[in-house]
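Undergrad: Got a predicted structure plus its sequence, pasted below:
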Amino acid sequence: MESVKAQSYEVHIDELAQAALNQHVAKYDYSKIFLLVDKNTKKYCLPTFEKMFTGTIDSIFEIEPGEENKHIHTCMQVWEHLSQFDGDRKSLLVNLGGGVLTDLGGFVASTFKRGIDFINIPTTLLSMVDASIGGKTGVDLGSLKNQIGVINQPQMVLIFPEFLKTLDARQTRSGYAEMLKHGLIKDKEYWDLLKTQNAFEAAANIQKSIAIKNEVVIQDPTEKGIRKILNFGHTLGHAIESYCLENYDKKTLLHGEAIAVGMILEGYLSHKLTGLPKLSLNEIKEVFLQHFDKEEFDGHDIDAILKLLKYDKKNSHGNINFVLLQSIGVAVTDIKVPDDLFEEAFAYYRE
């Protein structure tokens, strides 16, 4: 399957990925090669990786999985490991895991010795279609998503669809939400394909989502303009994800589950503010609720979620900026939302 050319690297898929990895390591004289895994990828993905990799791993470091471990304390552990095992500026860090691990591993590599090379091998559908493109690295600040980080590009990203066999259905659906988002913001035909076919794990659709995100990122690497459209559903979705993460009486939501709620809510705001037709809004809600459970939010929950909006990364000069839809496939940025519409949006979600 054809590779996707990003800014300064390529995303290779399947057989090309294995060849690219081994050729790269053979070409560059790395002083040390470190592998970062979590408990799950060490058990389910590492054996496959070791069979396909012809180089030598000098050290493997394991972290705990999950968003709750995506913080600076975990980075400290990895930095200390790299230092303890004589990592230097000519070292390579290979990140084998989902979006939490590749975000964190990319940040660790970008800051250790002022920057070492890293390669991302995403192992979840979400990380393949989302975190694999764009060079965003970073960690959470408490429960606040991705507050600390840098944009820095990997040497390459390697997609092995066989790793999807290690996922449960919930993890797969989480990635599916991001794929649906790509259709909503940029490609109605792709949205129509995904909503009617249970084919979101097909390698061709993974490649399509990567290509859509890549097209946006190349135009705006540092998120000053059009790249903001990739955040559709994420302003409220991230606030919901953070709120559920820090409140033990709420079910902890996967990223895709939270932004699925966010896309319905922001779809409603789009209908009220930017002309999204009511039929399209209802279609968006229907598609997401076919695949994702409806979450319960009372008045207290909603107030707390809305207070978290002030931490959104798109904000500037005290304004909360939303990405909304004019139609399916057409997104607009930097939209201000009147406060009274938030309660209406949650009421529509609850209907």
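TA: Sure thing, it's come through. The structure presented is a predicted model; accordingly, all values stated were derived computationally and were not measured. Numbers count the residues shown, from 1 in each chain.
Undergrad: Please count neighbours and contacts with C-alpha atoms only from this point.
TA: Fine.
Undergrad: Return the residues in contact with D192.
TA: Going by C-alpha atoms under 8 Å, 6 or more residues apart in numbering, D192 touches G183.
Undergrad: now it: how far from L180?
TA: Counting by C-alpha to C-alpha, to the nearest Å, the separation of D192 from L180 is 9 Å.
Undergrad: dropping in the other structure now:
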Amino acid sequence: MQSIQATSYPIHFNENGYEALNFHLKENKYSNLFIIVDSNTNEFCLPTFLPLLETDLTIEIVEFEAGEHNKNIETCVQIWNVLTELGADRKTLIINLGGGVVTDLGGFVASTFKRGIDFIHIPTTLLAMVDASVGGKNGVDLGNLKNQIGVINTPKMVLIDTQYLEKLPQNEMRSGLAEMLKHGLIYDKMYWEQFLDLKLIDFADFDSLIYRSVEIKNEIVTQDPSEKNIRKSLNFGHTLGHAIESYFLENENKTTLLHGEAIAIGMILESYISMSKKLIDQDDYLQIKSSLKSIYDDVIFEENDIEPILELLIHDKKNEYGNIQFALIEGIGKIKINQSVENELILAAFEDYKSS
């Protein structure tokens, strides 16, 4: 597949990516190479990746325990200390090999170590391929609050190799699929319609669907790298979805939700709000709701869950001057940003979700 050119870096696919990576290593005089992995990618992905590297550089592997709960500043401090102890300098290259937690955290570590060193993302989950690794956002959670600390800083390249998906659990595949569905809902109605019946999808050609999803995100980010305008459209489903994800992450009585599972709920809720504001009609809403509910299991919300979720909205990064800002769909394939939503409407959306 042809590489995609982002604003200041290329996105390569499959075998072309390793050619580009090895050429980059040859052309740049790096002092050493650090590969950041989590415990999963160290076991399942690193053995595939290392033989494809062509370099005489000293390679150090830095591993941290997998899981969203480790995407925090404490893990960053541990990695910064390891980098220092093992002689990383301004000419060190970091490769982040892993899912969204690894690319988010690893990009932040690289962007802040010695005021910034080069890094490359190699996403190994569907979510990271179509979302987390593309666009230059790097950061960590603050307690249970998602992505509160971070920077926008681009890698030298992103290398997407879909062979890593062969070992990915089905629930992780569904998690990544949520972001692909979002890209259709906010930007490309024909793309959304390809997912209406998953039984008809030719998964032998799934690479082309991944490619289109990356293309959509890159087209949006290229127009608005610093999220002042149209890039906010990528937050559809995330205002409520992130609050739900955070609440389930901190509540020991709840089963932690994967990112895409929470975002799928957020998209249903925010589609209901879009319908209530007459931005989409009821048929579109019912199509979205039934499609997402056919893929993702229903999540039970008790009466005492909703108020804490609403309180978490206060910390959403899109809020301005104390007002909660939503990105809502205006017809499938279109978006309307900077929308204020009353609590009563949010409560009605939860009631509708729970009722069917």
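TA: Arrived safely, thanks for sending. Note that the coordinates shown come from a computational prediction; the quantities given were computed from them, not determined experimentally.
Undergrad: Which of the helices or strands spans F34 of structure 2?
TA: Secondary structure assigned from DSSP states H and E places F34 of structure 2 in strand 32-38.
Undergrad: One more: I218 of structure 1?
TA: Per DSSP H and E, I218 of structure 1 falls inside helix 203-219.
Undergrad: what do we get in structure 2 for V216 of structure 1?
TA: In structure 2, the residue paired with V216 of structure 1 is I220, using TM-score structural alignment.
Undergrad: was I right about its match contacting I230?
TA: Yes: taking contacts as C-alpha atoms under 8 Å, I220 of structure 2 lies within contact range of I230: 6.7 Å.
Undergrad: follow-up on the earlier one: check the mean deviation of the helix holding I218 of structure 1 from structure 2.
TA: Here the mean offset of helix 203-219 of structure 1 against structure 2 after fitting is 0.5 Å, by mean C-alpha distance after the TM-score superposition for structure 1.
Undergrad: ok, and what's touching that helix?
TA: With contact meaning C-alpha under 8 Å, 6+ apart, helix 203-219 of structure 1 is reached by 4, 6-7, 128-130, 132-134, 161, 179, 182, 186, 199-200, 223, 226-227, 230.
Undergrad: change it to 6 Å
TA: Helix 203-219 of structure 1 has contacts (C-alpha atoms under 6 Å, 6 or more residues apart in numbering) with 129, 134, 179, 227.
Undergrad: Stretch 32-39 of structure 1 too?
TA: If you take C-alpha under 6 Å, 6+ apart as the criterion, stretch 32-39 of structure 1 is touched by 57-65, 91-96.
Undergrad: all helices of structure 1, in order?
TA: Listed in chain order, the helices found in structure 1 under DSSP state H are 15-27, 39-44, 46-52, 72-84, 99-111, 125-126, 169-186, 188-196, 203-219, 234-246, 255-273, 278-291, 299-307, 340-350.
Undergrad: Need these in TSV (columns: distance to N321 of structure 1).
TA: Compiled in TSV, the helices of structure 1 are given as follows (distance: least, C-alpha to C-alpha, whole Å):
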stretch	distance to N321 of structure 1
helix 15-27	38
helix 39-44	36
helix 46-52	41
helix 72-84	27
helix 99-111	24
helix 125-126	24
helix 169-186	16
helix 188-196	24
helix 203-219	19
helix 234-246	8
helix 255-273	12
helix 278-291	20
helix 299-307	13
helix 340-350	14
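Undergrad: Identify whichever of the ones you listed lies nearest to P154 of structure 1.
TA: For these, proximity to P154 of structure 1 was assessed by C-alpha to C-alpha; helix 99-111 is nearest, at 7.4 Å.
Undergrad: That closest one vs helix 255-273, what angle?
TA: 90 degrees (axes from the mean of the first three to the mean of the last three C-alpha atoms, to 10 degrees).
Undergrad: on that earlier part again, please indicate which of the contacts of stretch 32-39 of structure 1 are buried?
TA: 63, 65, 91-96 (16 or more other C-alpha atoms under 10 Å).
Undergrad: Could you check how far G322 of structure 2 is from S340 of structure 2?
TA: Counting by C-alpha to C-alpha, the separation of G322 of structure 2 from S340 of structure 2 is 11 Å.
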